[in-house]
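Asker: Next one to model:
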Amino acid sequence: MSRRLLLLRHAKSAYPQGVADIDRPLGPRGREAAPLMGDYIAREGLRPGLAMVSPARRTQETWSAVRPFLDGTREETVPSIYEAPSTRILDAIRSAPDDVENLMVIGHNPGLGEAALRLVGEGPKELRRDLREKFPTAALAVIEFEADRWEAIGEGTGTLLRYVRPRQLAAEMEDD
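Answerer: The predicted model follows:
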């Protein structure tokens, strides 16, 4: 059985003075980018069964902008993925219920990007190169695994199917 993991970094946030990191909201660019990613996920048939979301305001606001495109996706706020190293993100992924075939995690760098790099072993060279170079805000990595259970996924066992950044989607919209 194959399982599909969608790793979505929160959209671009603002840096208001006197606001704690966990309470930082999305900035104007982030409010534009997040719905683009939600639309892309829906259009491409990538709808997850479950979204694990960091409790930080910017990840919650990213999810709020993506959610309208993903009818039926369950949501779980997972405190352990806020400012988490890749190992903690991998633990959260491996704890996902086995009835979920497509899982989304909305989190933060550097842990989210590092988790993607640790999981990917196959996929188009240019996509893997782009993933290694940078995991910008609102970027999406889609990784597929041949596994019966989430707890069985291991480092280097995933195939990178897609790596999409909001700038790519905005450019495509301008070309239409």
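Asker: alpha carbons only for contacts and neighbour counts from here, please
Answerer: Will do.
Asker: what residues does the host helix or strand of residue 116 touch?
Answerer: Here residue 116, judged by DSSP states H and E, is contained in helix 111-119. The contact list for helix 111-119, computed with CA atoms under 8 Å, 6 or more residues apart in numbering, reads 7, 9, 83-87, 89-90, 131-132, 134-135, 141, 143, 154-158.
Asker: Which SSE is immediately downstream of it?
Answerer: strand 120-122.
Asker: Just the residues contacting that next one, thanks.
Answerer: 143, 155, 156, 157, 158, 159, 160.
Asker: Tell me, how many residues neighbour the fifth one?
Answerer: Under the neighbour criterion other CA atoms under 10 Å, residue 158 is assigned a count of 25.
Asker: Could you also give me the structure for this next sequence, so I can compare it with the first?
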Amino acid sequence: MKKQLCLLRHAKSSWDDPDLADADRPLAKRGRKACALLRDWFRKEAVRPDLVLVSSAVRARETLHGLEPWPAPPQVEILLALYHAAPAKILDIVRAAPETAGAILVIGHNPGLQDFVLRLSSLRDDPCVRSMAASFPTGALAQFAWDGPWAELEFGRAAPIRFITPRELKPREHAR
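Answerer: So this is what the prediction gives:
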């Protein structure tokens, strides 16, 4: 059975309070707007995660809240281990997911998340992989398909489906 793995970099965070610890920074107004665009995209594309694995950082948790409500609420795990996790750690976390999860959403941080998606892809010359390599901005989402058990997920074995950014989701204004 084909499974889906979505990897989302948290939305744009605020730098308004320079005294806040990095893990405590909330979303900026632009980040909240991006979450609304992403929420609409998830609904339109009928992408419904069974399991959400989210970094413990405030901006990552607020990104998750910005995507709610889900048509069917997923299981959510807030993980300190995803906070600035390296690709190998992200792989270990996904491999530990229950097989009952047909679709997983990971909300994390760069540079680890971008490195992870680039290592995960089975198609190096795919246009969406080239886009991921060029830039993985805040609010970017990479979607992959995987045919095996989560415990056997390997780098270089998942098929990229698409890559989107909040900028691509913005409604286009009509020229007069």
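Asker: Out of the contacts of strand 120-122 of structure 1, list just those in strands.
Answerer: 143, 158, 159, 160 (DSSP state E).
Asker: I'd guessed the second one sits against residue 143; true?
Answerer: Yes: in this structure residue 158 of structure 1 lies within contact range of residue 143 using CA atoms under 8 Å: 5.8 Å.
Asker: ok so, going back, could you redo the contacts of strand 120-122 of structure 1 as a markdown table and give each row distance to residue 20 of structure 1?
Answerer: Output for the contacts of strand 120-122 of structure 1, formatted as a markdown table (distance: CA to CA, whole Å):
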| residue | distance to residue 20 of structure 1 |
| --- | --- |
| 143 | 32 |
| 155 | 33 |
| 156 | 35 |
| 157 | 37 |
| 158 | 35 |
| 159 | 37 |
| 160 | 34 |
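Asker: Which among those count as buried?
Answerer: With burial judged by 16 or more other CA atoms under 10 Å, the buried subset of the contacts of strand 120-122 of structure 1 is 143, 157, 158, 159, 160.
Asker: buried sites along the helix holding residue 116 of structure 1?
Answerer: Under the neighbour-count criterion of 16+ other CA under 10 Å, helix 111-119 of structure 1 has 111, 112, 113, 114, 115, 116, 117, 118, 119 buried.
Asker: Against residue 163 of structure 1, how distant is the third one?
Answerer: Distance, residue 113 of structure 1 to residue 163 of structure 1, by CA to CA, to the nearest Å: 11 Å.
Asker: same question, the fifth one
Answerer: For residue 115 of structure 1, the distance to residue 163 of structure 1 (CA to CA) stands at 14 Å.
Asker: what about the helices in structure 1?
Answerer: For structure 1, the helices defined by DSSP state H cover 28-43, 57-66, 86-94, 111-119, 125-133, 166-175.
Asker: Now render those helices as JSON lines, adding distance to residue 78 of structure 1.
Answerer: Converted to JSON lines, these look like this (distance: least, CA to CA, whole Å):
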{"stretch": "helix 28-43", "distance to residue 78 of structure 1": "20"}
{"stretch": "helix 57-66", "distance to residue 78 of structure 1": "11"}
{"stretch": "helix 86-94", "distance to residue 78 of structure 1": "8"}
{"stretch": "helix 111-119", "distance to residue 78 of structure 1": "14"}
{"stretch": "helix 125-133", "distance to residue 78 of structure 1": "24"}
{"stretch": "helix 166-175", "distance to residue 78 of structure 1": "24"}
